[in-house]
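> sequence below, structure please.
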Amino acid sequence: MNATTLDYPRPNLAHILAAVAIILLSLVFIGTLVPALIIPDGCTTFSAIIFLPWPVILAVVQYRGTFRRNPKSARIAFLSSVFLAVLPFLVLGVVLTSGAAFAIRFSFWLKLMAASLLTLGMMLANGHWYWELKEAVTDDWIGPASRIISLRESLLFVGAICVVLGVAVPIVHNTKPNQALHVTAEETPFSLPEGAYDVTYFRYFGGTRFQCTAEEDAFLAWYDEGVGTLESLAANQPLDPIQKPTGTGVIVGFAANGPITEPQSVTSGWKYYWNREDRWVSVLYDRLNKRLYYEINTR
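Predicted structure coming up:
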C-alpha cells in the first residue's frame, strides 16, 4: 500500500469512547492539581508540580494516538492505560494487607469494582487500537504527518481548558484556610459529628488537629463511622472510657510555628489513642464540656 489514507485504519466507537474517557479523567485530575499550585503550602505545591505533567502528557498522547493515529503515541497511551488498570488492584492489595477491610463501607467496594471494570475496558480498547495501528504500519501504511492544528482542535483545546477550570475554580472557591478559631462546621474541611459547632482547627502537611462541641451520642456515631487511617483501623484499638484525669491541649491561638495551646484536664468521657513510629491518631471526648479533641499525624 505504502500510502496515507483517511479510512485505514480508523478507530471504532470503543476506541473513541476509551480515548474520551481517559482524556476527561486526565483533565479532571489536572483541574484538581491546579489549585494546589496557589495554596500557600510548600509541600502541597511541590507535590502538585511533580504530578501535574503526567496527566497533561497522558491527555496529549491519548489524543494523538487515537484521533491523529500516531503509532508511537498510541503505544504510550496503551502502556499508560495498563498502569491505570493496575491501580484499582494496587488499592485492593493495600486495603487487604492493612487488615482494615472490615471497617470499609460497602460503597467503597462498589466504586472499586466499577473503577476496575472501567480501567480494564479502557486498557483493552487502547491495546486493540495500538495493535491495529501496528498491523497497518506493517502493511506499509504511513500515518498522517501534519503538525498543523486545525480549527476543530483549537476549539477542543479551549473546551479542555474549560473542563480544567470547571474543576479547579470550585475547588479554589471552596478551599478552607489551614487554621481557624471558633467557626461553624460548614466553615471547616472536615467531616464532624452531626450538630457540631464552635470548631477550632489547624492543618499542616501530613496532619490535622481540631476541637469542637458535640453531643455525646453524635460523637459516638461519628466515631463508629471510622476514625483515623487504614493502618490505625487495622490495629483494632478500642475507644475506652476515661477513668482518670487525662491531659490534652486546647488551641487558643496560632503562631508562625503552629497552634498556641493551653493545658486541659479531662476527667470524664472517652479516649482513643494509636501510634506507630511517627504516626498517631488521638481522640478525646470531654463529657462535662461536650468537647471533642482530635489529632492525627500521618508522617
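
> going forward, measure contacts and count neighbours with C-alpha atoms only.
OK.

> just give the number of residues close to Ala14.
16 (other C-alpha atoms under 10 Å).

> helix/strand/coil for Trp86?
No, residue 86 isn't Trp; it's Val. Using DSSP: H, G, I helix; E, B strand; the rest coil, the secondary structure recorded for Val86 is helix.

> check Arg75 too.
Counting by three-state DSSP, the backbone at Arg75 sits in helix.

> contact partners for it?
65, 130 (C-alpha atoms under 8 Å, 6 or more residues apart in numbering).

> mind doing that once more with 6 Å?
Tyr130 (C-alpha atoms under 6 Å, 6 or more residues apart in numbering).

> check His182 too.
By C-alpha under 6 Å, 6+ apart, the neighbours of His182 are 198-200.

> what segments of the stretch 51-200 of the chain are helices?
53-67, 71-98, 106-138, 151-174 (DSSP state H, counting those that start in this stretch).

> what about those, which gets the closest to Thr248?
helix 71-98 (29.2 Å; C-alpha to C-alpha).

> report the secondary structure element holding Glu262.
Glu262 is part of strand 258-266, with elements assigned from DSSP states H and E.

> so which bits of that strand are buried?
Using 16 or more other C-alpha atoms under 10 Å as the burial criterion, the residues of strand 258-266 that qualify are 259, 266.

> quick one: list the elements packing against whichever helix or strand comes after it.
Going down the chain from strand 258-266, the next helix or strand is strand 269-276, by DSSP H and E. Secondary-structure packing of strand 269-276 (3 or more C-alpha pairs under 6 Å, 6 or more residues apart in numbering; DSSP states H and E): strand 240-241, strand 279-286.

> for those, which one ends up most surrounded?
Most buried of the helices and strands packed on strand 269-276, by mean neighbour count (mean count of other C-alpha atoms under 10 Å): strand 279-286, with a mean of 21.

> and the angle from it to strand 269-276?
Counting by axes from the mean of the first three to the mean of the last three C-alpha atoms, to 10 degrees, strand 279-286 lies at 180 degrees to strand 269-276.

> packing partners for strand 279-286?
Helices and strands touching strand 279-286, by 3+ C-alpha pairs under 6 Å, 6+ apart, are strand 269-276, strand 291-297.

> before we compare anything, build this one as well:
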Amino acid sequence: MSLIEVDNLSVVFKRKEKESKAVNGVSLKLDPQSTLGIIGESGSGKSVMLRTILGLTRSPNTRIGGSIRFEGKELTAMNEMEYASVRGKEISMIFQDPMTALDPLFTVGYQLCETLMRHQRLSKMEAYRKAEELLEKVGIPSPRSRLGQYPHQMSGGMRQRVMIAIAVACQPSLLLADEPTTALDVTVQAQVLALIKNLQKDSGMGIVFVSHDIGVVASISDEIAVMYAGRVVERGSVRQVLHHPNHPYTKSLIEANVTLGMKGRLKAIQGQPPRPDRLPSGCPFASRCTIAGEECLGMMPGVTRMESGHEVACWAAGEGRSGAHSKVV
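As a prediction, the model looks like this:
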C-alpha cells in the first residue's frame, strides 16, 4: 500500500469574483521509505500542494477537490481536530524560510518542547531532555545552551536544523520538505541534505522534497515530478525525467540549469507562466513551447505512459509524434 496517494487534487482560491486554480488535477503516489522530488518554476503549485496535504490551505475562500489518502485514511474528510492529531505527529513539514517559520518571540527549546508535549504527552522535563537529544541528532553543537536561545541568535543553517528537528521530533511517517536548502551556502546545503537522508534511513519515513535546484532534487530523490501551472506534466524515475525528458517544459528547465563547466549564456525559457485565474483551455505551456500545434492550443493533453512508470502530459509525447506538430508563432 502507498504511504500517500493524491488523486485529481485541485485547490481553488476565491477572491471576490475571481477564482485562481493553484493546483489543477494533480495525481501522485509515494511509497514508504522513498523520496519524491518535485521541481518547477515559482507559482507552479508545489508549495500549495504540500500545504494542502498538511491541511493548511483550508478556509472559507478555498475550494479543495479530489482525494488525499494517507496510510488508507482520507485526509480531506477529516475535521480540524482530527487533522490536528495527524499534523506534526504523522505528517510534518520543513518550511521554506526558518526565520519566518520559527516564532521569534519564543526560544528554540520552547518551540521544540511544544510539539513533544502535545503529541507524545511528555512532561516538561522529559520534553526538554528529548529536545536536547534532537538538537544533538541534527548536528547542533552545545545543544543544551541552544535550547535557551531565540531564532535570531542563530545562523540560517542552525535555524534550518532546528526546523528539521521539530519536523522529525515525533518520528513522522511522511516528511514534506519545501525548499529546505533555500538561501543556504553550498557547504551547509550538503550537510542538510546528508542529515535528511540519514534521518530517513534511521526512521524509514517517506519524503516529498520540493526545490528549484534540479541537482539537489536529483541527489536525494527516487522519483521526480515536474509541475507547471498547477499540473504534473511529467513524472518518472530520476533517470527517465532528467536523462530522457519527454515534455518540452522539462527539457527547457534542464537547459536553463547551471552545470559545472558550462560555457556561454543560459538558455532561458521565453515568456511567462499563465496566471492561475486565466488558465488557457489547452496546454498551459503551449504559448511558450517551440513545437506546439493547433491541438495544444485547443485541448488539455492527457497523460501518455512511456516506459515503465514514466508519464508525460503532452500531445507530442510518444514515438514519432513530436514531428507531427507545426510550430505556433
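
> Provide the TM-score value for the superposition.
Taking TM-score structural alignment, normalised by the length of structure 1 as the basis, the two superposed chains have a TM-score of 0.24; 113 aligned residues with a C-alpha RMSD of 5.9 Å.

> circling back to that earlier point, using JSON lines, lay out the helices of the stretch 51-200 of structure 1 together with distance to Ile251 of structure 1.
Converted to JSON lines, these look like this (distance: least, C-alpha to C-alpha, whole Å):
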{"stretch": "helix 53-67", "distance to Ile251 of structure 1": "39"}
{"stretch": "helix 71-98", "distance to Ile251 of structure 1": "33"}
{"stretch": "helix 106-138", "distance to Ile251 of structure 1": "34"}
{"stretch": "helix 151-174", "distance to Ile251 of structure 1": "24"}
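
> out of those, which gets nearest to Val28 of structure 1?
It's helix 151-174; of these, that one is closest to Val28 of structure 1 (C-alpha to C-alpha) at 6.1 Å.

> so which elements touch the closest one?
Against helix 151-174 of structure 1 (3+ C-alpha pairs under 6 Å, 6+ apart) you get helix 13-33.

> touching the helix it packs on from outside, list them.
Here helix 13-33 of structure 1 has contacts from 48, 55, 59, 122, 125, 164, 167-168, using C-alpha under 6 Å, 6+ apart.

> of all the residues in that helix, which ones are buried?
Using 16+ other C-alpha under 10 Å as the test for burial, helix 13-33 of structure 1 gives 14-16, 18-20, 22-24, 26-33.

> that helix vs helix 151-174, what angle?
40 degrees.

> next structured bit after the helix or strand containing Gly157 of structure 2?
Per DSSP H and E: Gly157 of structure 2 is located in helix 156-168. Going down the chain from helix 156-168 of structure 2, the next helix or strand is strand 174-178, by DSSP H and E.

> hmm, Gly253 of structure 1 is touching Ile260, no?
Yes. Contact criterion C-alpha atoms under 6 Å: Gly253 of structure 1 and Ile260 qualify, at 4.9 Å.

> identify the contacts common to these two.
Common contacts of Gly253 of structure 1 and Ile260 (C-alpha under 6 Å, 6+ apart): none found.

> mind listing the strands for structure 2?
Along structure 2, counting by DSSP state E, strands occupy 4-15, 18-30, 35-39, 62-70, 73-74, 91-94, 174-178, 206-210, 223-228, 231-237, 304-305, 311-312.

> mind putting those in CSV, distance to Cys113 of structure 2 and mean neighbour count included?
Below are those laid out as CSV (distance: least, C-alpha to C-alpha, whole Å; neighbours: other C-alpha atoms under 10 Å):
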stretch, distance to Cys113 of structure 2, mean neighbour count
strand 4-15, 28, 19
strand 18-30, 30, 19
strand 35-39, 28, 24
strand 62-70, 26, 18
strand 73-74, 28, 13
strand 91-94, 15, 24
strand 174-178, 19, 24
strand 206-210, 23, 24
strand 223-228, 34, 24
strand 231-237, 37, 25
strand 304-305, 47, 16
strand 311-312, 43, 25
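
> of all those strands, which lies closest to Ile164 of structure 2?
Of these, nearest to Ile164 of structure 2 by C-alpha to C-alpha is strand 91-94, at 6.2 Å.

> contacts for that closest one next, please.
Identification of contacts with strand 91-94 of structure 2 by C-alpha under 6 Å, 6+ apart yields 167, 172, 174-178.

> farthest-apart pair in those, please.
Pro172 and Asp178 (15.9 Å).

> mind checking how far Tyr67 of structure 1 is from Pro88 of structure 1?
Actually, residue 67 of structure 1 is Phe. It isn't Tyr. Using C-alpha to C-alpha, to the nearest Å, one obtains 27 Å as the distance from Phe67 of structure 1 to Pro88 of structure 1.

> from Val48 of structure 2, how far off is the nearest residue to Met49 of structure 2 once chain neighbours are set aside?
Among residues not flanking Met49 of structure 2 along the chain, Val23 sits closest, at 6.7 Å (C-alpha to C-alpha, 6 or more residues apart in numbering). Going from Val23 of structure 2 to Val48 of structure 2 by C-alpha to C-alpha gives 7 Å.

> likewise for Glu19 of structure 2?
Distance, Glu19 of structure 2 to Val48 of structure 2, using C-alpha to C-alpha: 15 Å.
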